[in-house]
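> just to be clear, the model below is a prediction. Sequence and coordinates:
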Amino acid sequence: MSFSKRYLTINAIAENKAKEYAKAEKATLEHYGEDVFNAKAIREYLPKKSAEKLLNTINNRALLDPEIAADVAHGMKQWAIERGATHFTHWFQPLTGSTAEKHDSFLDIEGENAIFAFSAKNLIVGEPDASSFPSGGLRRTFEARGYTAWDPTSPAFIKRHTNGATLCIPTAFCSYTGEALDKKTPLLRSIQCLSLSTQRLMKCFGLKEEKVTITLGAEQEYFLIDKRFYLHRSDLLQTGRTLFGATPPKHQQLEDHYFGSIHQRVLYFMNEVEHELWRLGVPAKTRHNEVAPGQFELAPMFEDLNLAVDHNMLIMDTLRLIADRHGFVCLLHEKPFAGVNGSGKHNNWSINYGDINLLNPGNNPQQNAVFLTVLSGIIRAVDSHADMLRATVAHAGNDHRLGANEAPPAIISIYLGDQLNEVIENIEKGENNSKHKAGVMQIGVDTLPNLPKDATDRNRTSPFAFTGNKFEFRAPGSSQSCSGLMTVLNTIVADSFDYISEQLESHIGNEEAFNNALQKVLKDIIKTHKRVIFNGDGYTDEWKDEAARRGLPNAVNTMDALRSLVNDKNINLFGKYGVYSKKELQSRFEVFLEEYHRKIRIEGEVALNIVRNNILPAVIEEFKTELSAVKSATDAGITVGVDALKRNVELLGKGLEDLTEKTEKMEKAVTGLHEEILEAMAELREVVDRLEKIVSDTLWPLPKYREMLFIK
């Protein structure tokens, strides 16, 4: 064949491949959102007027017209049945931190005929048993009634399973007496209060009223391990983390896993996860290897906050479901393996006013003024309520992660970067020493230095970092819902925006007086609250000392952090905005406190069982084997190597004594306080991990880190 003919043949093959790829891409995109009752489905399955009213509620937060409920229920039922659904459920987020659902079939009997039916009442309200969910005293055991209420701003979706499908309707969950028993209800309240406060602040600048959209992009970290190892680790089965396990010689220290080539088996898993999420309308965008071996990350695109929170719960469910199909188990615990990176959930948060991202530095005096006002309001909010932000990420799993080498410390601070920090300092001083522009920096008159979109470096040690056009809250743990922390962030920022508005509103219409008032309020805020700004290394002991000198709170564990939920300052603030009542805050304090105690006690008892039933017998068997070898050699008159055998026996004997001592301490601790349990577990683990290195693999009863962390 001539070169020209070969060239034509290669070209033809390439063109065919390109067509195949394009066809596959089109098919994939056509499936995007097909399992979501979205705007397209609403227009197709609802009468035109009903569709318009529902879309107005979804897009503009208008009140839902109850007269369209029957049309919505009928259209939603038809849509779901066509996709194989036989049941429906009100999908909600109780205080357990996970999701809940009770399935009812569409089946109904009409005369002698079986039909599928779904009424407006079925859509709008449900009545699950509230007594068995944690309520912190809001509901007693004999007070079982609770209600789920349809949230039309988060679209219904189809959850597929092996032999069918279920229509899932996102809902809020409240008690018979009206208190929120879930995480969604306060979130929706906080979105409303921040929207109103933002509109009030923007009115001060003479901007016309626009829709406020709070956005979130939640980066989800997780581990994958082979299911066969998981099933042989009762600690993973019952607590989500390894209570024992020696760090292997090689783990993450070569930094070769981060952003490395993705293992083919993992890639198959990731592909299926993404396609499942795309069908559910979840815009999964980024996937990569994380720092630790066996650790990965999935990041979606930014979305409306309420939807993003729901989608993150779906992401966690989908990761677990698809992992099982591939022979994996997805671990979402914050620290499933000691000695390597834990997993977080980085919450990227911003506020849009119409088409404007309020956290984007502007290019003219008014935009600059708005940006710096919003930024100053957030600085005030975080400093004034750092204790409450810390409380939102307080969790037994997160206690193992915060302050470690991959997570920010428990001290809440803000990272702005050098360039933006210089601007803030100049506002406080009332001058401009920037190399970018000389003279006095007068807000609303002079322009800022040109700040590019990414005007800051990244600071992995900061809990709350400005990253160009958003803030990244890095403290949340991977298993936690985004709802609680976003609820708090929205509310405290709303309070700061209202504080600023109060200082400015009397000067609206007088440009000079307004700019002077703005200059003063921002200067005062920065002077009072700049202590929360820290651009250095948050891991150092020097920062802990410096933070203490600044008076920043440092709640090092969950118990210390949770107390903030019930102090008068926070009760008054959240009551003022109607986000949490006093009873609701007290209930959450009780629920989270009880959850913490229970988890620690479960871990202690599991650790004790593993040692008693697995570790101790293995060590005794190894001890007997070594002792038998010494006796056999001595009886045979062999002297060479006997001393080495004796040293091994003594080493095992010492380990056996230590293990017995620490086990006895653990037995006493599990009946006591959580501090005693944690201390006893740490001491027991030190002994077990030491013994793991000297007991033979054939006898050691637990899969080891070197086996579990490296996927084959």
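Here it is on my side, so go on.
> only C-alpha atoms for contact and neighbour calcs from this point on.
Noted.
> which strands and helices sit next to the longest strand along the chain?
Taking DSSP state E as the criterion, the chain has its longest strand at strand 212-226. Applying 3 or more Cα pairs under 8 Å, 6 or more residues apart in numbering; DSSP states H and E, we find strand 212-226 packed against helix 184-204, strand 295-300, strand 303-304, helix 305-325, strand 328-331, strand 345-353.
> select, out of these, the one closest to V579.
helix 184-204 (5.3 Å; Cα to Cα).
> so which elements touch that closest one?
strand 164-175, strand 212-226, helix 305-325, helix 483-504.
> and here's the other structure:
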Amino acid sequence: MSEELEVKDCKNDVIDLFGSKVFNITVMRKRLPKHIYKSMMSTIKEDTPLDENVAEVVANAMKDWALEQGATHFTHWFQPMTGITAEKHDAFISPTEEGKVIMEFSGKELIKGEPDASSFPSGGLRATFEARGYTAWDPTSFAFVKGTTLYIPTTFISYSGEILDKKTPLLRSMKVISDEAIRILRLFGKTDVKKVTTTVGAEQEYFLIERDMYKKRKDLILTGRTLFGSKAPKGQEKEDHYFGRIRGRVCHFMRDVDRELWELGIPSKTRHNEVAPAQHELAPVFSTSNLATDNNQLIMETLQRVAFRHDLQCLLHEKPFAGVNGSGKHNNWALSTDTGENLLNPGKTPSENLQFLTFLVAVIEAVDRYPELLRCTVASAGNDHRLGANEAPPAIVSIFLGDQLTPALKSLETGKPVEEAKDLVMDLGVDAVPNFIVDATDRNRTSPFAFTGNKFEFRMLGSNQSIAGPNIALNTMVAEVLGEFADKLEAADDFKTALIDLLRESLKEHKRVVFNGNNYSEEWVEEAERRGLPNLKATPDAFATYCEPKNVELFDKHGIYTHGELDARQEIHFEDYSKTLNIEALTMLTMAKREILPAVLDYTKDLADILTQKKALGDFIDATAEETVLQNVSKLSGSLVKKVEILDKTVIEAQGIEDVQEQARFYQNKVIEAMESLRATADELETMVGEKYWPFPIYEDLLFYV
């Protein structure tokens, strides 16, 4: 395979390719009657209710278009609380009396589906015998064809109306923040704004390894990460992989990923090598929160599917390899109006931009009031390996504002003018290189929630997590603060005076969450504790706070979740944490018993045989090497057996605990400790046992390939 992309494969057909598999606005405009198209646009852009008669016409046009794309089936595509997507495919065929079939698709089939609701996580909301659930079409997210199936994005609820998915609350949160933001904008005289949309750009990190190597590692297959493995002689310490030349094989893979995503209307924009060896990143252009969430699920699926075709394996676990950086997903979040205004754009003079400052301060207050909630949205067994490991933000939620906004807020708080950071011209002293404007503020890559010019970048997400949860929380908690602001300001006699007083009071109370320094430092951990900021280091610590009264009140007030639905999600997350660690522990036991220990014993036997043969020749033969290695390996193998026994007993004890929170705590405090102890011994043995004996590929094999 050529190191460079072939010219014939890079022909400029992207414009025609983009969105060619999507039933988007362009397709609707061509295929729908004018009054139907107008009604659909009203639903998509203004959230007006969808008429059933409109749905019938749309369904027929959608079916005809899908058949032309090669589709034979349709599916209601939804996002249950597994964190991934679900689909059940139905053929368009309908039998006739003559023994033939016709291709049909009704408005009823478009609007509603009935998947089994008892086999997905429900946290006790549904009993096994209560199987009926419903999927409902989301017209604001475009249908698309993938393979031979028409995919219809939908929500998912139970027969009795409980939310069983991630899309329904996301759509609700988008409506809530739009309503509250519009109230604020009305006070600033923006009467032409009808809708405010949260937009998201989710940067996706991932690893690529040889598929043949992957198939030889049970831990990667069953858990997504390596449960054993000592560090390779070379890791990321030379910093030569980040933004380095993309290898030809990987570049071919990235090309195919881009083309498939472009067909689906996903604006994949950026691709590059990440910090760790074999690690890469893909970043799309911003989309509305619900589209970005759908798109990110398709991005993860496409990465894995295309990797398979290239004899590669895409790893989306947050920490597949110890000792090198794990993978995250940066959630770039912003607010935009239907008139094209970015509400988080500070303008040239932020200290004088009261509208911007209002939204900025609202975000600051929201993050300070609900840090535990934000932490919960990124909590998982996998992400616990990554957060705070000098590669990702710590578990402490704080905000970075930088040199441009900090003076503006100080001016607001004190009422005194402060010199603001200005754009500077960078002159490299080389005549041929043009001068350019330097941004007024630097970036802080250590901050979990950083302002980056005209948006906030929430950097705590793990690479395989759905972005729905964090955006549900962000939208709702910011909406809550905006609503409180609006309540006070709408009743004020003097809007400007009341606004400045309100913002000053909010800043005074909540500025503790702002930190512009190094979030990786121990000094910050100590400082955060003095400020009273929570440091929820592990998933069970985080989810113990999930159903605190303030969170229940927040979601219930805005109609996002009921108390019962929140309790259910807490239970699901505790169970998921325990199940993940249980699978990892059982996989470790299997590998240790059936692979590592037999390999070590084979090596020990051969060593012993050599030692015996040498000693039989007499004392003049030096057998020091065999004696020393045999003694060390034998000691470690004995330790390995004991640690296997300890982990085995600990897992059995954990499995017997019925209370989900107590069980998660036991896995956190006892099972992980036993797993780490077993791994330490096995990893030391890996460095001593001959290469031909070791039963599976080591880090050198996995991370460094041609």
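Yes, it's here. This structure is a prediction, so every number in the text was calculated from the model and none was measured.
> ok, which of the helices and strands packed on helix 184-204 of the first structure comes nearest Y353 of the first structure?
strand 212-226 (4.8 Å).
> quick check: next helix or strand after that closest one?
helix 227-230 (DSSP states H and E).
> what's the average distance of the next helix or strand after that next one to the second structure?
Counting by DSSP H and E, the element after helix 227-230 of the first structure in chain order, helix or strand, is helix 234-239. Aligned to the second structure and superposed, helix 234-239 of the first structure gives a mean residue distance of 0.5 Å (mean Cα distance after the TM-score superposition for the first structure).
> distance from helix 234-239 of the first structure to the middle of the chain?
21 Å (Cα atoms, centre = their mean, to the nearest Å).
> which residues touch that helix?
Outside helix 234-239 of the first structure, the residues that touch it by Cα atoms under 8 Å, 6 or more residues apart in numbering are 230-231, 241-243, 336, 599, 602-603, 606-607, 610.
> state the span of the second structure onto which it is aligned.
Mapped onto the second structure using TM-score structural alignment, helix 234-239 of the first structure covers residues 218-223.
> go through the lengthiest helix in the second structure and flag the buried ones.
Longest helix of the second structure, by residue count under DSSP state H: helix 624-655. For helix 624-655 of the second structure, the buried set under the neighbour-count rule, 16 or more other Cα atoms under 10 Å, comprises 626, 629-630, 633-634, 636-637, 639-640, 643-644, 646-648, 650-651, 654.
> mind listing what R706 of the first structure touches?
The contact partners of R706 of the first structure, by Cα under 8 Å, 6+ apart, come to 247-248, 251.
> wait, which of these is closest to D568 of the first structure?
The closest of the contacts of R706 of the first structure, once distances to D568 of the first structure are taken by Cα to Cα, is T247, at 44.8 Å.
> that closest one: how many residues sit nearby?
Applying other Cα atoms under 10 Å, we find 16 residues neighbouring T247 of the first structure.
> sec struct for it, please.
Look at T247 of the first structure: counting by DSSP: H, G, I helix; E, B strand; the rest coil, its state is coil.
> correct me if wrong: it contacts L709.
No. Counting by Cα atoms under 8 Å, T247 of the first structure does not reach L709; the two are 10.3 Å apart.
> quick one: what's aligned to E667 of the first structure in the second structure?
By TM-score structural alignment, E667 of the first structure lines up with D648.
> pretty sure that match sits against T587.
No. With contact defined as Cα under 8 Å, D648 of the second structure does not count as touching T587 (11.0 Å).
> quick one: contacts for the residue minimising distance to the centre of the second structure?
Centroid-nearest residue in the second structure: Q465, 3.4 Å away (criterion: Cα atoms, centre = their mean). Residues in contact with Q465 of the second structure (Cα under 8 Å, 6+ apart) are 83, 329, 378.
> likewise for G70 of the second structure?
G70 of the second structure touches 147-148, counting by Cα under 8 Å, 6+ apart.
> that one in helix, strand or coil?
coil.
> what do we get in the first structure for it?
Match for G70 of the second structure (TM-score structural alignment): G84.
> returning to what we had before: how far apart are the longest strand of the first structure and its match in the second structure?
So strand 212-226 of the first structure averages 0.6 Å relative to the second structure (mean Cα distance after the TM-score superposition for the first structure).
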